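[1] sequence unknown, structure follows:
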């Protein structure tokens, strides 16, 4: 791969939008046959780089060559476009809503001048590979988010491009569809010897790529294999297991700049790579305030997102600081009656049952996660529990009151941050806050006090007179959270609150939620597609096709999966594509992760069935089970029992 000239070569690439420097002297090489990732938050410059490479956006400085040709003229850009495929950001943005799956594919084949016989054969192959063949006649607008993205991919690939450019293809897609998308892409790249340039804001997707560039403020902070990037900010992640989270957090904050809550544990990033020193430093902070038998410490390797944040911190970037929020003593309620309760909650829409006899409870001060693929029924459950939709049967109780007959008084104790709408974008920050305060009947003095609190909580100082539409996504979401909290509710419902938010903003958001739960005793019900965020929850409920199919803590769900399937193995070998084909032919369920393989197996099965198919050079290492693994395995098994 490295002996050939790069397929993409950028030197000192610059792109400006007025006074904004979107791409800042970027150097980048992408080799032929690579799956290369641009990873970074919104505004990092990823889309601008990709559009320039695709020949659809001019650049203001530096050099850019694709397929060995400099993109200095319209003719050169047009020549490059014929040999590549571009899939823009957004679910189905390159598709036509009223056309069927097959009609969309036929349209793109004609647009790309693919001969009819070639187009027909390629269409059949791509539809079969993506399992869209039986949905040929379904209109695009009636597809799920994951199916839209798979259709967008095959339309991008219909003319067999040498280079495919995919701009955040998995944003807003549920974990099963996301993993399915990556598996299909890896298989296509291996079969057709294509090169792929893919952007993502999900740091946990880095392991899918051969190489990645960590993007921030238009620059590449680091470029290399995912495993190599950990060395750019050497450190150790120490997990603190303790019931006394609050005093532990207060004791650790003065010493460690990078830490946060993760469910019933705390995670502390200690600079430097020595595990023994990291454990000793954390223990020295905790020993004066906690009994020796009240906490346990565990050291491990940090995730790429932790390293990314450490790199920003070492460059002098200001990290989110919620120390003021956590300064007061905790007043978390404990015991007593649940504040959210669903009893056989059911909702029908004509002949379609969206929610089927769902039951669960949420205690005061608990962070409760409601998980499920697109269309599982999560949002419908929230709408019934907030009184927006009446249930067809069953009971939804909040703060001890049946929501079917709840009056204004009970609704004033509930905060709701919806997936689709929470802010008036043509109003300023202050105007949005004052509007919500007026809706909830706050007087002038209390409105001003809550406005000041929200501005502090959300880090909005200096933005009070800015339109909500002009705010970065992370600030906008924190403003929406503030508006949902303006009347100090006892219960808060959040429907995918961090979708599209960058890693720094997402961490600050969860720090705020942790404070609300642990200090103020607010009960939180959260839906999310980001499985790394599910780790923040005290308790989880997994929905599938309107039913509740699992209800336990994250740790319990992981233990159950390991007991059923065996541990998770990370496998490195010389030819992972060929090894994957041999494993699948032998009936072993495995998946591609960049240049590695993942599979569940007990050690005796690994030695007897798997190792002989891998080759003598293969290395198998145990890998911790994640909530994404749990989600995908459970939902995939359920889909096999009840196909879509």
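    Structure's in. What do you need? All values derive from a computational prediction rather than experimental measurement.
[2] Could you use CA atoms for every contact and neighbour count after this?
    OK.
[3] Look up how far residue 424 lies from residue 162.
    From residue 162 over to residue 424 the distance is 44 Å, taken as CA to CA, to the nearest Å.
[4] which ones are touching residue 534?
    By CA atoms under 8 Å, 6 or more residues apart in numbering, residue 534 lies in contact with 369, 528, 540, 554, 627.
[5] repeat that for 7 Å
    Neighbouring residues of residue 534 by CA atoms under 7 Å, 6 or more residues apart in numbering: 369, 627.
[6] more neighbours, residue 162 and residue 424?
    For residue 162 versus residue 424, neighbours defined as other CA atoms under 10 Å are more numerous around residue 162 (21 against 15).
[7] Residue 355 against residue 546, yeah?
    Yes - assessed by CA atoms under 7 Å, residue 355 is found in contact with residue 546 at 4.1 Å.
[8] At which residues are the helices of the stretch 401-550 of the chain located?
    Taking DSSP state H, counting those that start in this stretch, the helices of the stretch 401-550 of the chain run over residues 408-411, 429-439, 444-458, 473-484, 503-518, 531-534.
[9] and the longest one with helix 444-458, angle?
    With axes from the mean of the first three to the mean of the last three CA atoms, to 10 degrees as the basis, helix 503-518 and helix 444-458 are set at 130 degrees to each other.
[10] List the buried residues in helix 503-518.
    Buried residues in helix 503-518, defined by neighbour count with 16 or more other CA atoms under 10 Å: 503-518.
[11] and here's the other structure:
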């Protein structure tokens, strides 16, 4: 969504891009209606782009790129942070357009191996170098792998995968009555819009609890209410038995929060970010050097201590974000889609850190994700849509309840059922938007 104008509505963004390519009013209307109906954006034509969820912004960005029937479509990680149902709809739209326009070529960069599986030809890259090329089947056969994720890891240089092992999760040993987080009828309203609708759950101390939901369904809002960043409209939440209070600094210090957006200070070095956050959470001054050194060693940041965050790879930035969230040694860690856009090895390394925190240090981890293999690693998880929790259980049990082949199929089934056969993926009421036949031309 980086190519969008946030203050312009969905309709105005599309009108603007369509005008740039010389379409008349009737053709603009036809193309805008076709693209927005295909992507589920049509009910939100009047919504400002800046107020769309991340997944909906990605869809709008695609519509703007497709508005002039290009011969070459370049998609740079177009579905990062997009929920599985929206991803499936996204690629169905691309397939439909390709069927209509057989000469159009599409180049895609992606970190999702299930997406790569459906492409005609793959180029596996690392550090600017091509590791191998071929069809998905050819790469699987050459590497003797059962999945593209395995194949990619197999193709990496030896130094990159030295010591790599698949993620293994020891069983959780926690008492059912040892509760770290509890929410009861937690509700958040923005005017007439209900973003979170009477959400109830309990999370045990040391548990890894997953939050899986459609884009804009209220996951991030729920997390912000639990940290005290947003006061709830109704309902209550408790952290370690204390009711969440934005002014209760002592309880908030027991929480580490890693937001969906990269939120470190880009003008400060890695070391300076760690020191600053230790000071902000009132780590005693004499203890700060040792605490920073502990985080550096634990999260493997030694070689980048004097670098600026923007200059280091995404996987390292994610580790740094986690180190900053942990520098004051919280008992609860809230992670909002922490591994979006991260390669498979970096993602697995990140999860090994989470498992160590959970099982060794008894840190409770509340994580939202759109990666199904991550959701399957959680001790329990909730599925959420349109502000409501649809079900909570062990991942395998959720699959069993739906009679599905896998968690992704189960999740899509829950979403489709909850939205009456179709999902709008934005968690908002499916009310038609009034769009003029020829919107006023916006200014860039």
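    Ah, there it is. Fair warning: this is a prediction, and the values are worked out from it, not measured in the lab.
[12] hang on, the earlier thing: need the overlap of contacts for residue 355 and residue 546 of the first structure.
    Listed as contacting both residue 355 of the first structure and residue 546 by CA under 7 Å, 6+ apart are residue 377.
[13] State the distance from the counterpart of residue 257 of the second structure in the first structure to residue 85 of the first structure.
    Residue pairing (TM-score structural alignment): residue 257 of the second structure is matched to residue 416 of the first structure. For residue 416 of the first structure, the distance to residue 85 of the first structure (CA to CA) stands at 41 Å.
[14] ok, which stretches of the second structure are strands?
    In the second structure, the strands defined using DSSP state E lie at 72-76, 105-109, 122-126, 129-134, 179-190, 193-204, 208-213, 234-239, 242-243, 255-258, 332-336, 364-368, 380-385, 388-393.
[15] Would you tell me which of the ones you listed gets closest to residue 420 of the second structure?
    Minimum separation from residue 420 of the second structure across those (CA to CA) falls at strand 380-385, 11.9 Å.
[16] Give me the angle between that closest one and strand 364-368.
    Put simply, strand 380-385 of the second structure runs at 30 degrees to strand 364-368, going by the same axes, to 10 degrees.
[17] Just tell me the aligned range of strand 380-385 of the second structure in the first structure.
    Residues 539-544 of the first structure are matched to strand 380-385 of the second structure when aligned by TM-score structural alignment.
[18] returning to that earlier point: excluding its backbone neighbours, what's nearest the match of residue 257 of the second structure?
    Using CA to CA, 6 or more residues apart in numbering and skipping residues adjacent in sequence, the residue nearest residue 416 of the first structure is residue 493, 4.7 Å away.
[19] what about the one you found, neighbour count?
    Residues contacting residue 493 of the first structure under the criterion other CA under 10 Å number 22.
[20] mind listing what the residue mapped onto it from the second structure touches?
    Under the alignment (TM-score structural alignment), residue 493 of the first structure maps onto residue 334 of the second structure. By CA under 7 Å, 6+ apart, the residues touching residue 334 of the second structure are 256, 257, 258, 365, 366, 367.
[21] How far away from the center of its chain is stretch 271-280 of the second structure?
    Its chain's average C-alpha position is 26 Å from that of stretch 271-280 of the second structure, according to CA atoms, centre = their mean, to the nearest Å.
[22] Now do the same for residue 208 of the second structure: its match in the first structure.
    In the first structure, the residue matched to residue 208 of the second structure (TM-score structural alignment) is residue 367.
[23] Just to check, that match is in contact with residue 524?
    Yes - counting by CA under 7 Å, residue 367 of the first structure touches residue 524, with 4.9 Å between them.
[24] Distance check, the residue nearest the centre of the first structure against residue 319 of the first structure.
    Nearest to the mean C-alpha position of the first structure, counting by CA atoms, centre = their mean, stands residue 530 at 3.6 Å. Per CA to CA, residue 530 of the first structure is found 21 Å from residue 319 of the first structure.
[25] and if you look at residue 420 of the first structure?
    Going from residue 420 of the first structure to residue 319 of the first structure by CA to CA gives 28 Å.
[26] One more: residue 528 of the first structure?
    Distance, residue 528 of the first structure to residue 319 of the first structure, using CA to CA: 23 Å.
[27] same check, this time on residue 605 of the first structure
    In this view, residue 605 of the first structure and residue 319 of the first structure are 46 Å apart by CA to CA.
[28] What segments of the stretch 1-150 of the second structure are helices?
    In the stretch 1-150 of the second structure, the helices defined using DSSP H, counting those that start in this stretch lie at 10-20, 25-39, 54-66, 84-100, 113-116, 136-143, 148-155.
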